[in-house]
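Enquirer: one predicted model, sequence on top.
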Amino acid sequence: MKIEINKIYNENSKKGLKKLPSNSIDCCVTSPPYWGLRDYGVDDQIGLENTPDEFVKNIVEVFNEVYRVLKEDGTLWLIIGDSYAGSGKGAVTHPDTNNKWKQGTNIGISHSSGKKKLIHHFNSNCYKPKDLIGIPWMVAFALRNSGWYLRQDIIWSKPNPMPESVKDRCTKSHEYIFLLSKSQKYYYDNDSIKTPIKDATVRRVIQDIENQKGSTRVPGKINGNMKAVFPKRKPRPSDNKKGNQGTGGIPIGLNGSSFKNHNNFLNENGELIHGSKANKKSVWEITTKGYKEAHFATYPEKLIVDCIKAGCKENGIVLDPFMGAGTTALVAKKLNRNYLGFELNPEYVDISEKRLRKELGLFS
């Protein structure tokens, strides 16, 4: 079967990936099924394994194929959540599973995400009731061991998390996005995802150090207000050290360079230049937003916009081996990229295709 781009294939991701040529994909943005969260009603699905280790093993096998099909400068942006070991009391099973989940002891798992909670009994020699299992990091370390470069953990902070009735820990309101790369050097468009710097921040950091204002010290301290502290480096002969006496070096700028002559933020008249930008930070606060046609959890479009902007050139190909409701495909096309995806459940493929036609029209 010839694989075409801008198409979602109703196929097991590992089998489908084997049909792709090596070094043919620019970027992969995806979120695999979370372990034990729900039964998607199809055979060969990932997420119903009896142990976390089995789940991680299956995930690694899929992403070994993703590694192969990525170009040498390709990246993987992996969204994945965690789960807790519970007592298993009152556990439920999907009516189509024939109790195949009830194979273990009284240990179960529970999640705070998703519309339908499914508690999975599993054999456990190392997880105690109420333990946080650590699935995201288990996967991240396993992928690193298999050859991927583990470049960064990004926190998806959710202002509107699912409510929890727990009384002995905080309500969980974040998930992880792991940035992994195939090579030590890879495509990453840093400028495309920079964020505006507030004018107040710029005004503070461009002050002369001796005149720089800061927060008031503890009562009784007599050596003035607390100054903003910057990383230091050894001054170069070309640096303008005016205003930096006593600092031991030149403050490092928000865009990674020094505030040499303050030219990064002031025009020739000494006026503040608006619109200065800084590197995007590693905590992304994005509201959850599902897709009403899908009866399962989907990540919001906004969450992966910067993943695709930074990780894939225009007209490149974004891969999603777990396409679900088609969010990756939709955002890729909106950003002038191509997509290619696999989805095991034919119902979800239909949902994705209808969504693309509705939102993109002829461009789908």
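Expert: Arrived safely, thanks for sending.

Enquirer: contacts, neighbours, all on C-alpha from now
Expert: OK.

Enquirer: element containing residue 295?
Expert: For residue 295, there is no helix or strand it lies in under DSSP states H and E.

Enquirer: same check on residue 280?
Expert: Going by DSSP H and E, residue 280 is not in any helix or strand.

Enquirer: isn't it up against residue 306?
Expert: No. Judged on C-alpha atoms under 8 Å, residue 280 makes no contact with residue 306 at a distance of 9.4 Å.

Enquirer: dump the residue contacts of residue 333.
Expert: Counting by C-alpha atoms under 8 Å, 6 or more residues apart in numbering, residue 333 touches 339, 364.

Enquirer: which of the helices or strands spans residue 29?
Expert: strand 25-30.

Enquirer: can you tell me what sits against that strand?
Expert: 66, 69-71, 73-79, 304, 307-308, 311-313, 316-323, 328.

Enquirer: among these, name the ones in helices.
Expert: 66, 69, 304, 307, 308, 311, 328 (DSSP state H).

Enquirer: check contacts around the nearest residue to the fifth one once chain neighbours are set aside.
Expert: It stands for residue 308. Computed as C-alpha to C-alpha, 6 or more residues apart in numbering, the closest residue to residue 308 that is not its neighbour in sequence is residue 332, at 6.9 Å. Shown in contact with residue 332 (C-alpha under 8 Å, 6+ apart): 308, 318, 338, 339.

Enquirer: part of a strand, is residue 291?
Expert: No. Assessed with DSSP: H, G, I helix; E, B strand; the rest coil, residue 291 is coil; it does not lie in a strand.

Enquirer: nearest spatial neighbour of it, skipping sequence neighbours?
Expert: That would be residue 298: by C-alpha to C-alpha, 6+ apart, it lies 6.7 Å from residue 291.

Enquirer: if you rank the contacts of residue 332 by neighbours, which is first?
Expert: Sorting the contacts of residue 332 by how many neighbours each has (other C-alpha atoms under 10 Å) puts residue 318 first, at 31 neighbours.

Enquirer: check the gap between that one and residue 72 for me.
Expert: For residue 318, the distance to residue 72 equals 14 Å [C-alpha to C-alpha, to the nearest Å].

Enquirer: likewise for residue 7?
Expert: Distance of residue 7 to residue 72, given as C-alpha to C-alpha: 23 Å.

Enquirer: same check, this time on residue 294
Expert: Taking C-alpha to C-alpha, one finds residue 294 at 35 Å from residue 72.

Enquirer: alongside the first one, take a look at this:
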Amino acid sequence: RNRRSVWEIATQPYAKAHFATFPEKLVEPCILAGTSEWGCCPECGAPWERVVDVDYVQPHTRPGNPAIDRSRYEGRHEEGVGYRPEHVLSRQNRTTGWRPTCAHDGEPVPCTILDPFSGAGTVGLVADRLGRNAILIDQSQEYCEMAQKRVQADGGMFAETFP
């Protein structure tokens, strides 16, 4: 199901001296929606797009919400004007591959997120966990150091941070 205009996300405490940290669960869907999981072109930054195989199948039954028995409709009116299988079946997407969205031939590199008001570095932290790069900017040297330590501590020896 698609997210709606109001998201209910619990706050998340942060022990360091920053007064307005975002919860990680708020940042995660934004990064996932705005970047390609496979990466982007190293030359122009165009994201790679997912190639999906779409299937329409009988909906799964759940306790308290059984699937409607559609067997009596099988084969009837499936070629008629206005027939739309998504009205009676569940759509299932299966990733079959990835393709570039530009004409360059380079191998994909991780997408990069820019956070010009990074504060405690939550965007960098979540980006690192999701395999993306991040450029964090803040006018406070204290917050920049705090964010760098936070990302390094979470990512361990694999997290690369630069002052």
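Expert: Received it, and whenever you're ready, just let me know what you need. Note that the structure is predicted; figures quoted are calculated from it, not measured.

Enquirer: overlay the chains and give the TM-score.
Expert: After superposition, the two chains reach a TM-score (TM-score structural alignment, normalised by the length of structure 2) of 0.51; 87 aligned residues with a C-alpha RMSD of 1.1 Å.

Enquirer: neighbour count for residue 294 and residue 72 of structure 1, which is higher?
Expert: residue 72 (20 against 14).

Enquirer: after superposition, how close is whichever helix in structure 2 runs longest to structure 1?
Expert: Across structure 2, the helix with the greatest residue count (assigned by DSSP H) is helix 141-155. Superposed on structure 1, helix 141-155 of structure 2 shows a mean distance to its aligned partners of 0.8 Å (mean C-alpha distance after the TM-score superposition for structure 1).

Enquirer: what's that helix aligned against in structure 1?
Expert: Counting by TM-score structural alignment, helix 141-155 of structure 2 falls onto residues 346-360 of structure 1.

Enquirer: report the buried residues of that stretch.
Expert: 348, 349, 351, 352, 353, 354, 355, 356 (16 or more other C-alpha atoms under 10 Å).

Enquirer: so the third one touches residue 294, yeah?
Expert: Yes. Taking contact to mean C-alpha under 8 Å, the distance of 7.2 Å between residue 351 of structure 1 and residue 294 places them in contact.

Enquirer: joint contacts of the two?
Expert: Listed as contacting both residue 351 of structure 1 and residue 294 by C-alpha under 8 Å, 6+ apart are residue 325.

Enquirer: now do the SS call for the residue lying closest to residue 290 of structure 1 once chain neighbours are set aside.
Expert: With sequence-adjacent residues excluded and distances taken as C-alpha to C-alpha, 6+ apart, residue 290 of structure 1 is closest to residue 298, at 5.3 Å. The three-state label given to residue 298 of structure 1 by three-state DSSP is coil.

Enquirer: tally of neighbours for residue 298 of structure 1?
Expert: 19.

Enquirer: in which helix or strand does residue 134 of structure 2 reside?
Expert: Residue 134 of structure 2 belongs to strand 133-136, assigned by DSSP H and E.

Enquirer: now do the same contact list for the residue nearest to residue 98 of structure 2 when sequence neighbours are not counted.
Expert: Nearest-residue entry for residue 98 of structure 2: residue 50, 4.6 Å, with adjacent residues in sequence omitted and distances by C-alpha to C-alpha, 6+ apart. Contact partners of residue 50 of structure 2, counting by C-alpha under 8 Å, 6+ apart, are 95, 96, 97, 98, 99.

Enquirer: I'd guess the third one is in a helix, am I close?
Expert: The reference is to residue 97 of structure 2. No. Secondary structure assignment (three-state DSSP) places residue 97 of structure 2 in strand, not in a helix.

Enquirer: show me what residue 285 of structure 1 aligns to in structure 2.
Expert: Residue 285 of structure 1 maps onto residue 8 in structure 2, by TM-score structural alignment.

Enquirer: neighbours of its match, just the number please.
Expert: Neighbours of residue 8 of structure 2 (other C-alpha under 10 Å): 7.

Enquirer: shouldn't it be within a helix?
Expert: No. The assignment for residue 8 of structure 2, made by three-state DSSP, is coil rather than a helix.

Enquirer: which residues touch it?
Expert: Here residue 8 of structure 2 is in contact with no residue (C-alpha under 8 Å, 6+ apart).

Enquirer: check the gap between it and residue 22 of structure 2 for me.
Expert: Taken as C-alpha to C-alpha, the span from residue 8 of structure 2 to residue 22 of structure 2 is 13 Å.

Enquirer: with residue 37 of structure 2 instead?
Expert: From residue 37 of structure 2 to residue 22 of structure 2 the distance is 22 Å (C-alpha to C-alpha).

Enquirer: and if you look at residue 127 of structure 2?
Expert: 13 Å.

Enquirer: buried residues in stretch 17-28 of structure 2, which are they?
Expert: Quick answer for stretch 17-28 of structure 2 (16+ other C-alpha under 10 Å): 21, 22, 23, 24, 26, 27, 28.

Enquirer: then stretch 114-134 of structure 2?
Expert: Buried residues in stretch 114-134 of structure 2, defined by neighbour count with 16+ other C-alpha under 10 Å: 115, 118-128, 132-134.

Enquirer: max pairwise distance over these: which two?
Expert: 119 and 132 (18.5 Å; C-alpha to C-alpha).

Enquirer: I'm done for today, thanks for sticking with me.
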